[in-house]
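Trainee: Predicted structure and sequence below. I'll ask about it afterward.
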Amino acid sequence: MKKHGYHHGDLRAALVTAAIRLVAEKGPRGFTAQDAAKLAGVVPSALYRHFADKEALLAAAAEEGFDQLRESIGKTKSLEELGLAYLQFAVQQRGHFEIMFLAGIEPSAFPTLGRSATAAFDAFAEAVRSASQAGVDLEIRLAGLWSLFHGFSLLAHGGDLGRVGFRRSPEELLQAAIRRFLATE
């Protein structure tokens, strides 16, 4: 990211992008707000024109991530597609995923983040409802699928599945696990 003097353009977006990149490389605690400012091409004090601190910067990045996850979820037509969209988000949007779920940011401390997180979960719940037949216990299905999708996503995100010797791809494993879960309801 190039420095453009005082008129940076969209400095807020550049700082969020820098934070996401740094988290993907170093983890949510592996960088400073000053590192994000430097990567965005501005002096550290410029960051504080848009964010109170590093946590507020990460909250903005998490909000963006939940909005993107909600969009991905909204495009799915089946429970398998839903699971794969969740998994692909975790792997392809590594920085967002870590900020959203591993940075320890409390959504209730940031109202717009809280709304984005709730909207993403609501989209997930609606996708599960619309792909379910009448008579299914939706609460059990929702909790079970969310646990399954999130667990697989965490394992794939961290590379743990390959590290312990699973030969199939995370996508293949998740699809088989979804079918098994649905068959045992």
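Mentor: Now that the structure is in, tell me what you want to look at. In this text the structure is predicted, and so the values were computed from the model without any measurement. Numbering: from 1, shown residues only.
Trainee: Please make it C-alpha for all contacts and neighbour counts, starting now.
Mentor: Will do.
Trainee: which SS state does the residue positioned nearest the centre of the chain fall under?
Mentor: The centroid of the chain falls nearest to residue 97 when counting by CA atoms, centre = their mean (3.2 Å). Under DSSP: H, G, I helix; E, B strand; the rest coil, residue 97 falls in the helix class.
Trainee: Could you measure from it over to residue 138?
Mentor: 26 Å (CA to CA, to the nearest Å).
Trainee: wait, the residue nearest to the centre of the chain sits on residue 86?
Mentor: No - here residue 97 does not reach residue 86: they are 10.0 Å apart, not a contact under CA atoms under 8 Å.
Trainee: In the one helix or strand residue 182 maps to, which of the residues would be classed as buried?
Mentor: Per DSSP states H and E, residue 182 falls inside helix 170-183. Neighbour-count burial for helix 170-183, counted by 16 or more other CA atoms under 10 Å, picks out 170, 171, 174, 175, 177, 178.
Trainee: Against that first model, consider the following:
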Amino acid sequence: MTKRGYHHGNLRAALIDGCLRLIEIRGPTGFTLSEAAREAGVTPAAVYRHFAGREDLIAAAAQEGYAIFADLMDHAFADGQPSALAAFGATGRAYLAFARRYPGHYIAMFESGVSINHSPELHAVATRAMGVLEKAAAALSQHIPADKRPPAQMFSAHVWAMSHGVVELFARGNPGRTSPFPPDDLLETGIGIYLRGLGLLDPDT
């Protein structure tokens, strides 16, 4: 992430960047608003021009993250994929890529305890982001007979849970948590097992 220094009219963005750097180092509860202000190069009082408290600042970081995440997921889904299966797999890989490239945003979104209902804007962009995975699941599930087809929301939630688990356990560099297999391979094989169970992949694929 490129650091956006504070300039006149850019205070909000500078504070979000400072928050994200602190989240990466200390976690979402390991810093104060005063420290976020210092990281941005402004006085603590300046924070309150844009944010009511630390949760409000973290929610803004999460909102920014969801917007980036939604764009990445949407691009993965729509980028000339040859089939619904390929598009679905691409969204899973995009999830891992986002977690690696934007760790501060990822933590703010999924590990800070800030609800997506914190604001209408945060809820809207979070819904759009996860809606891409649901759209990919809905397209792929059309290949399952209607009487055996799981709801698209359930389908996407299962894959989201697998993706999140791989990120948390093996893609974040947590000490003591290693796997002999790359995180991408773990996710791909896990999704493959799930899709075979639904009859969407041949047993020997």
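Mentor: Cool, the structure landed. Since the model is a prediction, treat every value here as computed from it, not as a measurement.
Trainee: Quick one: residues contacting residue 177 of structure 1.
Mentor: For residue 177 of structure 1, the contacting residues are residue 148, by CA atoms under 8 Å, 6 or more residues apart in numbering.
Trainee: Could you do residue 57 of structure 2 as well?
Mentor: Contacts of residue 57 of structure 2 (CA under 8 Å, 6+ apart): 15, 16, 19, 51.
Trainee: Repeat the analysis, applying 6 Å as the threshold.
Mentor: Each residue near residue 57 of structure 2 by CA atoms under 6 Å, 6 or more residues apart in numbering is listed here: residue 51.
Trainee: any idea which helix or strand carries it?
Mentor: Using DSSP H and E, residue 57 of structure 2 falls within helix 54-78.
Trainee: what does residue 97 of structure 2 give?
Mentor: Per DSSP H and E: residue 97 of structure 2 is located in helix 84-101.
Trainee: Return the distance of that helix from the chain's centre.
Mentor: Here the centre of helix 84-101 of structure 2 is set off from its chain's centre by 11 Å, with CA atoms, centre = their mean, to the nearest Å.
Trainee: Next, the buried residues of that helix.
Mentor: Buried, per 16+ other CA under 10 Å, within helix 84-101 of structure 2: 84-85, 87-99.
Trainee: and what of stretch 19-35 of structure 2?
Mentor: Those would be 19, 20, 21, 22, 23, 24, 27, 28, 33, 34, 35, for stretch 19-35 of structure 2 by 16+ other CA under 10 Å.
Trainee: go on, stretch 116-129 of structure 2?
Mentor: For stretch 116-129 of structure 2, the neighbour count (16+ other CA under 10 Å) marks 116, 122, 123, 125, 126, 128, 129 as buried.
Trainee: still on that earlier bit, state the pair within the buried residues of stretch 19-35 of structure 2 that is farthest apart.
Mentor: Distances among the buried residues of stretch 19-35 of structure 2 were taken as CA to CA; the most separated pair is 24 and 34, at 16.9 Å.
Trainee: What residue in structure 2 is paired with residue 110 of structure 1?
Mentor: Matched by TM-score structural alignment, residue 110 of structure 1 corresponds to residue 119 in structure 2.
Trainee: Roughly how far does its match sit from residue 170 of structure 2?
Mentor: Counting by CA to CA - residue 119 of structure 2 and residue 170 of structure 2 are separated by 32 Å.
Trainee: can you check residue 46 of structure 2 too?
Mentor: Taking CA to CA, one finds residue 46 of structure 2 at 39 Å from residue 170 of structure 2.
Trainee: And residue 194 of structure 2, by the same measure?
Mentor: Counting by CA to CA - residue 194 of structure 2 and residue 170 of structure 2 are separated by 19 Å.
Trainee: Over to residue 191 of structure 2?
Mentor: Distance from residue 191 of structure 2 to residue 170 of structure 2, by CA to CA: 16 Å.
Trainee: Check residue 54 of structure 2 too.
Mentor: For residue 54 of structure 2, the distance to residue 170 of structure 2 - CA to CA - is 29 Å.
Trainee: Tell me which of residue 46 and residue 170 of structure 2 has more neighbours.
Mentor: residue 170 (20 against 14; other CA atoms under 10 Å).
Trainee: distance of the more buried one from residue 94 of structure 2?
Mentor: Residue 170 of structure 2 is 16 Å from residue 94 of structure 2, by CA to CA.
Trainee: what's the answer for residue 134 of structure 2, then?
Mentor: Counting by CA to CA - residue 134 of structure 2 and residue 94 of structure 2 are separated by 14 Å.
Trainee: quick one on the thing from earlier: onto which residues of structure 2 does the helix holding residue 182 of structure 1 map?
Mentor: Taking TM-score structural alignment, helix 170-183 of structure 1 hits residues 183-196 over in structure 2.
Trainee: compared with structure 1, how much does the matching stretch deviate?
Mentor: The superposed stretch 183-196 of structure 2 is, by mean CA distance after the TM-score superposition for structure 1, a mean 1.1 Å from where its aligned residues fall in structure 1.
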